[in-house]
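**Student:** heads up, no residue letters with this:
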C-alpha cells in the first residue's frame, strides 16, 4: 500500500535561496518585538499582576460555566478567568487587582458572594499581591532560561559545533517571534503562556534536529556538490515528514482554537502560531544559517582554498613587481 505523501519525494525546490527574503523578515520582526517589549510591554495576566481568587462549589453538583462567565463579566471588573476544576461543580474565578486598593477588592468579593450565594457555596477567597506575582515572574523566566540551557547542552553533544549553534539560533528565533505574537496581538501572558513557550521550544528542537540529522548524513555521502545544493537536498528529503507533522499538529490545534472554549483559547492560539513559526524556522532560517556558520562540503572547501590561493599568488606578484620610476 502506497503511503500518503503531502510533498513529493523527488522534489528539488531551492529553499535556501529564499534566505535573502526570510532573513530580513525575521530580523525586522525581532527588532519590532524588542521595540514593543521596551515600550508597550507584555499584557500580563492575573498570575503576574496579582488579583483575587474565588473558589465556589455548585450546590446542585453541576456548574454552568457559560452562565458563570457571563455573570462574572457583568461585574465590569476587567479581565476575569473562569475555570472548572476537580469534580462536582467546583469553579474558580480570578479577577485582576482593582483600582482603589484593598477596599475595592473587598467590595468586589462581597458583590460576587451576594450574586452567587443562592446557587454556589463560596469555599475560598484570597488576594494575590504584587510580591507573589513578582515571584511567579521570576520562576517563569527561570524556567524558560533553564530549558534553553538544557537544549544547548543537548545540541552540543548531539551535533558538531556549527550545527549545534544553528539549532540554538533557530530555537531562539522561535522564542523571540512567539514573544512578538504576545506583544502584537496583546494576548494575555500568564503561567499557561510559559507552558506554551516551553512546548514550542521542544517542537522547534524536534523540527530542526530532523533536518540537521539528514544534513549530517548528506555531508558524509556527498562531498563534491555545492553546500547550498546539499542543504536544499536535506530539506527536500525531510519535507514530506515536516509537512505531515505540521499539518496534523496544526489541525488538532485549530480544532482547539475553534471549539476548545475560552479556558484554553489563549494556549491554543499561541501553540498554533508556534507550529507555523517552528516549521518556517527549520526550513528558512536555521538551515540556511549553516552557510554562514562554516558548514561546507569538500567541493566548497576546495573552491574556497583555490580562491584564497589565487588571491595570495596575485598579491605576491603585485608585491614582487618593480615599481615605476
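**Tutor:** It's in. Remember, predicted model here, so these are calculated numbers, not experimental data.

**Student:** contacts and neighbour counts: CA atoms only from here.
**Tutor:** Noted.

**Student:** where exactly do the helices run in this structure?
**Tutor:** 19-39, 46-49, 65-73, 101-116, 130-158, 161-185, 191-221, 227-259, 265-281, 287-292, 298-320 (DSSP state H).

**Student:** So which of those is nearest residue 124?
**Tutor:** Closest approach to residue 124 among the helices of the chain (Cα to Cα): helix 101-116, 10.5 Å.

**Student:** Take this one as well and set it beside the first:
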C-alpha cells in the first residue's frame, strides 16, 4: 500500500475566490516592501564588512568552545566555521573567525583583535593565528550589488525559458510568482531582523529554482488539459490540472520540509539562517504555484487550440512543443 498525503482523486475548487488569494498575496508583498524600506535588512559580516582571523590548532576545532570564549567580549556578530585548507595537510584543524566591523570603523581595531586572540589562546593553548584580513564597506557594497544582479538574472532567465516553452501568459504568471516568493522571503528577514548574508542569497536562488520546478509541473499539466478539454472554461481546466498534480506537489513539499526541519533543529547556528529561508521559501513557493501563478494565468487568459495559428494570443514560438 503506497503512502498518500493527498488522495488520488481530489476536486478542490482553487479559483472560487482567486481574487481574494491575489489580494492577500498583494497585501503581503506590500507589507514586506514597507518593512524592507522602513527597517532594512540585518546584514551580516559578508555585507557589512569586518575582520577575518584564520586559526590553526593541534586539537580538533570545537565551534561551541570558540564561541563561548568570544561571547564575553561582546563584539556583536561573530561567525565561526571550520574550513578545509589543503596547505595544512590531512590532519588540519583550521577555523575561520569573522568579526563584524565595529561602529565608526571599517574593521575590528587592533585592541579587539588582540582581545580575540587572548580569549582563544586561553581556551585553546596550542592555537596559532595564521592570518588576519579585513573586508571594508566598499567590497561589501559590491557583494550586495552582485547578489541583486544574480537574483534578477535568474528571474530574467526564467521569463525567457517559460516564454519559449509555453506562452507569454504562462511566463508572466511564473515570473510574478517568483517575484512574490523573493519579496516575501526578503520581507520576513526584514521583519524578524534575521541575519542576512551570502548564504541567504544562495537560499533565494534555490527558492527560485524550487518554485519554478513546481510551477512548470502544474503548467505542463495545464497545457495538456487545455488540448484535452477544449470546451471547458479555463478556470475548470486549471482546477483539474492542479488537482491532478496536487498529490505530487504536497509530497514533494512535505518531504523537503522534513529534511529542512531536521537541519534547522540539528544543523547549528552556521546554517540556521539558510535553512530558515529554505523552509519559508518552500512554503510560499508551493502556495504561489497554485494561488498566484495559476491565478495570473486565469486573469490573462490563454490560447486554447495550438493547432490553429493566432495573432492575438501567444507569441512567435507558440507552435514549438517542448
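**Tutor:** Sure thing, it's come through. Here the structure is a predicted model, which is why all the values come from computation and not from measurement.

**Student:** TM-score for the pair, please.
**Tutor:** TM-score for the superposed chains, counting by TM-score structural alignment, normalised by the length of the second structure: 0.88, backed by 296 aligned residues with a Cα RMSD of 1.6 Å.

**Student:** Please identify which of the helices of the first structure is closest to residue 56 of the first structure.
**Tutor:** Comparing the helices of the first structure by Cα to Cα, helix 101-116 comes nearest, at 8.6 Å.

**Student:** That closest one vs the second structure, mean deviation?
**Tutor:** Here the mean offset of helix 101-116 of the first structure against the second structure after fitting is 2.4 Å, by mean Cα distance after the TM-score superposition for the first structure.

**Student:** Trace residue 253 of the first structure over to the second structure, please.
**Tutor:** Under the alignment (TM-score structural alignment), residue 253 of the first structure pairs with residue 260 in the second structure.

**Student:** for residue 230 of the first structure, that is, sorry about that
**Tutor:** Under the alignment (TM-score structural alignment), residue 230 of the first structure pairs with residue 237 of the second structure.

**Student:** And that match, how far from residue 244 of the second structure?
**Tutor:** For residue 237 of the second structure, the distance to residue 244 of the second structure equals 11 Å [Cα to Cα, to the nearest Å].

**Student:** Looking at those two, which is more packed in?
**Tutor:** More crowded of residue 237 of the second structure and residue 244, by other Cα atoms under 10 Å: residue 237, with 23 against 18.

**Student:** wait, isn't that one in contact with residue 228?
**Tutor:** No: in this structure, residue 237 of the second structure is not within contact of residue 228 by Cα atoms under 8 Å, at 9.3 Å.

**Student:** joint contacts of those two?
**Tutor:** Common contacts of residue 237 of the second structure and residue 228 (Cα atoms under 8 Å, 6 or more residues apart in numbering): none found.

**Student:** in the superposed pair, what's the mean gap between stretch 168-175 of the second structure and the first structure?
**Tutor:** Relative to the first structure, stretch 168-175 of the second structure is 1.2 Å off (mean Cα distance after the TM-score superposition for the first structure).

**Student:** Repeat that for stretch 201-213 of the second structure.
**Tutor:** Counting by mean Cα distance after the TM-score superposition for the first structure, stretch 201-213 of the second structure comes out at 0.4 Å.

**Student:** which bit of the first structure covers that stretch?
**Tutor:** The aligned range for stretch 201-213 of the second structure is 194-206, by TM-score structural alignment.

**Student:** Need the residues that contact that stretch.
**Tutor:** With Cα under 8 Å, 6+ apart, stretch 194-206 of the first structure has contacts from 140, 144, 147-148, 151, 167, 170-171, 174-175, 178, 267, 270-271, 274-275, 278-279, 282.

**Student:** who touches the aligned residue in the second structure for residue 68 of the first structure in this structure?
**Tutor:** Using TM-score structural alignment, the partner of residue 68 of the first structure in the second structure is residue 66. Taking Cα under 8 Å, 6+ apart as the criterion, residue 66 of the second structure is in contact with 80, 120, 123.

**Student:** what's the answer for residue 221 of the second structure, then?
**Tutor:** The neighbourhood of residue 221 of the second structure, defined by Cα under 8 Å, 6+ apart, consists of 241, 242, 245.

**Student:** do the same with residue 217 of the second structure
**Tutor:** residue 245.

**Student:** Any figure for the gap between residue 166 of the second structure and residue 67 of the second structure?
**Tutor:** In terms of Cα to Cα, residue 166 of the second structure sits 52 Å off from residue 67 of the second structure.

**Student:** between those two, who's got more neighbours?
**Tutor:** residue 166 (22 against 15).

**Student:** In the first structure, what residue corresponds to that one?
**Tutor:** That one, residue 166 of the second structure, aligns with residue 159 by TM-score structural alignment.

**Student:** what about the closest residue to residue 192 of the first structure other than its chain neighbours, how many neighbours?
**Tutor:** Nearest residue to residue 192 of the first structure, sequence neighbours excluded (Cα to Cα, 6 or more residues apart in numbering): residue 267, at 6.5 Å. For residue 267 of the first structure, the tally of surrounding residues (other Cα under 10 Å) stands at 23.

**Student:** Which residue in the second structure aligns with residue 267 of the first structure?
**Tutor:** In the second structure, residue 267 of the first structure lands on residue 274 (TM-score structural alignment).

**Student:** can you check residue 127 of the first structure too?
**Tutor:** By TM-score structural alignment, residue 127 of the first structure lines up with residue 134.

**Student:** Could you find the closest non-adjacent residue to that match?
**Tutor:** residue 51 (4.2 Å).

**Student:** Identify the residues contacting that neighbour.
**Tutor:** By Cα under 8 Å, 6+ apart, the residues touching residue 51 of the second structure are 98, 99, 100, 101, 107, 108, 132, 133, 134, 135.

**Student:** ok, those residues in the first structure, which still hold?
**Tutor:** Retained in the first structure (both residues aligned by TM-score structural alignment, their matches' Cα atoms under 8 Å) from those: 98, 99, 100, 101, 132, 133, 134, 135.

**Student:** Counting neighbours, what do you get for the third one?
**Tutor:** Summarising burial for residue 100 of the second structure: neighbours were counted as other Cα under 10 Å, giving 25.

**Student:** Tell me how far it lies from residue 126 of the second structure.
**Tutor:** In terms of Cα to Cα, residue 100 of the second structure sits 25 Å off from residue 126 of the second structure.

**Student:** what do you get for the last one?
**Tutor:** Remark: distance between residue 135 of the second structure and residue 126 of the second structure (Cα to Cα) = 27 Å.

**Student:** the more surrounded of these two?
**Tutor:** residue 135 (20 against 12).
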